[in-house]
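1. Model the structure of this input:
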Amino acid sequence: MGNQSLANHDIDTGVQKNPWHMLGWLLFTQVLVAFVGRSLAPLGVFIGDSLMLTNAQIGMLPAALFFGQFAASIPSGILVDRIGTRPLLLALSLCLGLSFFFAALTSSFILLLAFVMIGGFGYGAMHPTSNRGILYWFERRSRGTAMGIKQMGVTAGSALASLLLVPLSAAYGWRPVFIGAALLLAAAGFISYLRYRDAKPISKEPKKKSENTWNTLLSMGKNRALLLVSGGAIGLNGAQMVVNTYIIIYTTQIIGISVALAAILLVISEIAGSIGRVGWGVVSDRLFNGNRFILMSVIAIISAASSVIMALFQPGTPFLYVAVLAFVFGLCVAGFNGLWMNAATELVPLKQAGLASGFSISVGSWGVIIGPPLFGFVTDMTGTFTAGWYALAAVLAITAILFIYLHLSQQTKGEINYAE
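-> Predicted coordinates:
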């Protein structure tokens, strides 16, 4: 219970310092961050109609968000290691909230993209910020569960955006809905700042030369295991965003499901992802003694099989069959993130957790940046979604092989003691 005892040094006796209470505030902020940031996909149709955008331009909106995430991941990882989680919870909430507030006021597509990208800075900062909090508050044997619960906030926020913001936008328009969600996030940032506490005081002493941030970053670039797990995340992240972006289009245009039911499929996928982010972490902690890599390979294999089955669906396939597949697909591609965050941060010393998280996210973000456009390119070139799903299955099969190799190599070298 060494990490938990650090919390007792907090001088603010008015704040409960139980690790699970702190996790609650991290989850609270994560849900609201995802509620705003991940609203772009379900609201894309309303934004497109309002600004007369093409489908390609609509697809550029989430790409802009995740490009901002890519750009912010390493700097925010460096910053959170220096100043701690608490101040960044406020800063990132204001960054994302205010950016989307101004995005709702513009009619220029270029300005909209710019505001969304700036919002991506705040969205991307949430991962290393919250990951550092969990790494310091929880011991390894409960860290996978805690990380899964926190990561569940991403899919929960996304599902809430689909359930709440879509009908509100249909009734009142996307602009007031964007503004309301943005202001709600800003308020949540202030509340979290007031209630959350870091597990131990942040040292004000200057870092020694041996701890030079850029030297540390360079060493991470040479950390083969960290590079491999981040590379594997490219495949799974890309698959997640492909499902989110195309499941409604595919099921309505090819299978013949109504738009209302297709939207429910996306919600089912996100709910399954929420379950997976906790469930995979619990399985990793309780049954595999913290072994993340073997479970990530299993996730990739199931995801590849799901993509193949999706390709085999024919027009008129019953909704129930598609819903079951959407659940399994989401359980894997939207549920692996907690394992990924734990695996990345456990490959480096604890004091480098924020930077390692940011580094891995910056690499893994390329999956959500390039995955959907490449999937769309394949379908455009072949004239069928079938080729796209098969191509995605091939990528996921390669990802599974990568994780199996990483698991075997780490066990051979004894670099990770899963029973720590």
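2. Please count neighbours and contacts with C-alpha atoms only from this point.
-> Noted.
3. Distance from the one helix or strand residue 381 maps to to the middle of the chain?
-> Residue 381 is part of helix 366-382, with elements assigned from DSSP states H and E. Computed by Cα atoms, centre = their mean, to the nearest Å, the chain-centroid distance of helix 366-382 equals 19 Å.
4. residues in contact with that helix?
-> Identification of contacts with helix 366-382 by Cα atoms under 8 Å, 6 or more residues apart in numbering yields 59, 63, 66-67, 70, 233-242, 245, 385-388, 391-392.
5. which helices and strands does the helix or strand that it is followed by pack with?
-> On the C-terminal side of helix 366-382, the nearest following helix or strand under DSSP H and E is helix 385-413. When contacts are defined as 3 or more Cα pairs under 8 Å, 6 or more residues apart in numbering; DSSP states H and E, helix 385-413 packs onto helix 224-250, helix 293-312, helix 366-382.
6. In CSV: those helices, plus mean neighbour count and distance to residue 168.
-> Shown next, in CSV, are those (neighbours: other Cα atoms under 10 Å; distance: least, Cα to Cα, whole Å):
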stretch, mean neighbour count, distance to residue 168
helix 224-250, 23, 19
helix 293-312, 22, 31
helix 366-382, 19, 27
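7. now the ones you listed as CSV including distance to residue 36?
-> Rendered in CSV, the data for the helices and strands packed on helix 385-413 read as follows (distance: least, Cα to Cα, whole Å):
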stretch, distance to residue 36
helix 224-250, 16
helix 293-312, 27
helix 366-382, 17
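8. Go through these and name the closest to residue 152.
-> Smallest distance to residue 152 across those (Cα to Cα): 14.1 Å, for helix 224-250.
9. ok now the next helix or strand after that closest one, how far from the chain's centre?
-> Beyond helix 224-250 on the C-terminal side, the first helix or strand identified by DSSP H and E is helix 259-286. In this view, helix 259-286 has its centroid 13 Å away from the chain centroid, taken as Cα atoms, centre = their mean.
10. how about helix 259-286: buried residues?
-> For helix 259-286, burial by neighbour count (16 or more other Cα atoms under 10 Å) applies to 262-285.
11. Residue 291 is in what secondary structure piece?
-> In this assignment (DSSP H and E), residue 291 forms part of neither any helix nor any strand.
12. Same question for residue 6.
-> For residue 6, the element it lies in under DSSP H and E is helix 2-6.
13. what packs against the helix or strand following that helix?
-> Sequence-wise, the next helix or strand beyond helix 2-6 is helix 19-37, with elements assigned using DSSP H and E. The elements that helix 19-37 packs onto, with contact taken as 3+ Cα pairs under 8 Å, 6+ apart, are helix 85-103, helix 109-137, helix 140-160, helix 174-195.
14. so which of these gets nearest residue 348?
-> With Cα to Cα, the closest approach to residue 348 among the helices and strands packed on helix 19-37 belongs to helix 109-137: 11.5 Å.
15. Let's see this one next, to set against the first:
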Amino acid sequence: RRGAAMGIKQVGVPIGGMIGAGCGFLAAYYDWHLLMLGVAFIITINGLACLTLVPISTRGRGAGKNIADVMRDGRVNAFAISGGVINMGQANFFGFLTLFLAEVARMGQQTVSFAMAVAQASSAMGRMGWGAVSDKAFGGRRIITMAWMCVAAIGFLAMMPLVDEAWGYVLGFGLALCLGLTIASFAPVAQAIQVEMVSPHLAGSAVGYNMLWTHACATLAPAIFGFAVDNLGGFTAGWLVTAGCVAAGTVILYFLVRTGPKRRTYGAGAE
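-> Predicted coordinates:
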């Protein structure tokens, strides 16, 4: 039930996003500086609490050798790159949703904050749901589950240019919900896949290496989106370029579907 466990672990991310969306709503009534200080305080308390959760591990040959082993694995590299490129879709979706709805659909601050809350809430449900589904669907081959999620997300991202002032509430909120359930929900499935690609003692290094690509691509994504908006045709170009990035990552994932491992299980005494 690793997928379900990953989904439960990951649900904290969209819950935090919902709190952030609530701050956008409250900014209409309270000083935003005060709200940001409150968020900083919550983050600090959470970070201090996390220091008590995980004991120091002494197993393995050392962090450097473990990471080197992970980086020499071709499939781990391919999956990390594909996951990073796919994550560009999530980064741009959450990064530009409110601005897009405010400028194109002419929604007010409180309305766009509510749309973000809808996206985050659907992501919370999707992360738990897809994680559990990946435990059973397609014989436990989680890569197939993730690939179908990405295909759906490509379609929804390509539909974002259809949002306008007349249909803003219907399409805007509808696509926020659908993208929350797809592009914003793949992380638990991806992390379970990454863990199962390597030996158990390399799981932490593999996830860390995967997250390196995830955040590196998430850093590039807004710049690419902004360039497309400014030079290639406004928000329409931005969303289509984003859909193209997710499609590129899914192509890499497709080859992993054909050649990658099935779900790995470990019996008693297995490594």
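16. coming back round to it: quick one, which of the helices and strands packed on helix 19-37 of structure 1 is nearest to residue 5 of structure 1?
-> Taking Cα to Cα as the criterion, residue 5 of structure 1 comes closest to helix 109-137 out of those, the separation being 8.8 Å.
17. so the closest one corresponds to what in structure 2?
-> Under the alignment (TM-score structural alignment), helix 109-137 of structure 1 falls on nothing in structure 2.
18. still on that earlier bit, for the helices and strands packed on helix 19-37 of structure 1, give me CSV that also has mean neighbour count.
-> Conversion of those to CSV gives the following (neighbours: other Cα atoms under 10 Å):
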stretch, mean neighbour count
helix 85-103, 24
helix 109-137, 25
helix 140-160, 26
helix 174-195, 20
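19. who wins for proximity to residue 354 of structure 1 among those?
-> Between the helices and strands packed on helix 19-37 of structure 1, helix 109-137 lies closest to residue 354 of structure 1; by Cα to Cα that is 4.9 Å.
20. Just want the angle from the closest one to helix 85-103.
-> 160 degrees (axes from the mean of the first three to the mean of the last three Cα atoms, to 10 degrees).
21. Give the other helices and strands that helix 109-137 of structure 1 contacts.
-> With contacts taken as 3+ Cα pairs under 8 Å, 6+ apart, helix 109-137 of structure 1 sits against helix 2-6, helix 19-37, helix 55-83, helix 85-103, helix 140-160, helix 353-364.
22. Residue 132 of structure 1 is nearest to which of those?
-> helix 353-364 (5.2 Å).
23. Could you tell me where the closest one falls in structure 2?
-> Counting by TM-score structural alignment, helix 353-364 of structure 1 sits on residues 203-214 of structure 2.
24. before we move on, what about stretch 322-335 of structure 1?
-> The alignment of stretch 322-335 of structure 1 onto structure 2 (TM-score structural alignment) covers residues 172-185.
25. One more: stretch 50-64 of structure 1?
-> The aligned range for stretch 50-64 of structure 1 is empty, by TM-score structural alignment.
26. what distance separates that stretch from the middle of the whole chain?
-> On Cα atoms, centre = their mean, the centre of stretch 50-64 of structure 1 falls 21 Å from that of its chain.
27. likewise stretch 252-269 of structure 2?
-> The answer for stretch 252-269 of structure 2 is 21 Å, by Cα atoms, centre = their mean.
28. Same check on stretch 228-236 of structure 2?
-> Taking the mean C-alpha point of stretch 228-236 of structure 2 and that of its whole chain, the gap between them comes to 23 Å (Cα atoms, centre = their mean).
29. for stretch 141-157 of structure 2, same thing?
-> Using Cα atoms, centre = their mean, we find the averaged C-alpha position of stretch 141-157 of structure 2 to lie 12 Å away from the chain's own average C-alpha position.
30. what sits up against it?
-> By Cα under 8 Å, 6+ apart, the list of residues contacting stretch 141-157 of structure 2 from outside reads 86, 134-135, 137-138, 175, 178-179, 182-183, 186, 189-190, 192-193, 239-240, 242-244, 246-247, 250, 253-254, 256-257, 261-263.
31. Just the buried residues out of the residues you listed, in ChimeraX syntax.
-> The following ChimeraX line selects those of the contacts of stretch 141-157 of structure 2 that are buried, judged by 16+ other Cα under 10 Å:
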select :86,134,135,175,178,179,182,183,186,189,190,192,193,239,240,242,243,244,246,247,250,253,254,256,257,262,263
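32. related to what we said a few turns ago, of the helices and strands packed on helix 109-137 of structure 1, which is nearest residue 207 of structure 1?
-> Nearest to residue 207 of structure 1, of these and by Cα to Cα, is helix 55-83 at 9.4 Å.
33. mind listing what residue 88 of structure 1 touches?
-> 80, 125, 129.
34. after superposition, how close is the helix holding residue 381 of structure 1 to structure 2?
-> Helix 366-382 of structure 1: mean distance to aligned residues in structure 2 after superposition is 0.9 Å, counting by mean Cα distance after the TM-score superposition for structure 1.
35. how much does that helix deviate in direction from helix 385-413?
-> Angle between the axes of helix 366-382 of structure 1 and helix 385-413 is 150 degrees (criterion: the same axes, to 10 degrees).
36. got the angle between helix 366-382 of structure 1 and helix 224-250?
-> Taking the same axes, to 10 degrees, one finds helix 366-382 of structure 1 and helix 224-250 inclined to each other by 40 degrees.
37. Test my guess that residue 419 of structure 1 contacts residue 290.
-> Yes - under the criterion of Cα atoms under 8 Å, residue 419 of structure 1 is in contact with residue 290, at a separation of 7.0 Å.
38. Neighbour count: the two, which is higher?
-> When residue 419 of structure 1 and residue 290 are compared on other Cα atoms under 10 Å, the one with more neighbours turns out to be residue 290, at 26 against 11.
39. And the more buried one, what's its match in structure 2?
-> In structure 2, the residue matched to residue 290 of structure 1 (TM-score structural alignment) is residue 140.
40. and the spatially closest residue to its match that is not a sequence neighbour, what element?
-> Nearest residue to residue 140 of structure 2 in three dimensions, chain neighbours excluded: residue 263, at 5.5 Å (Cα to Cα, 6 or more residues apart in numbering). Here residue 263 of structure 2, judged by DSSP H and E, is contained in no helix and no strand.
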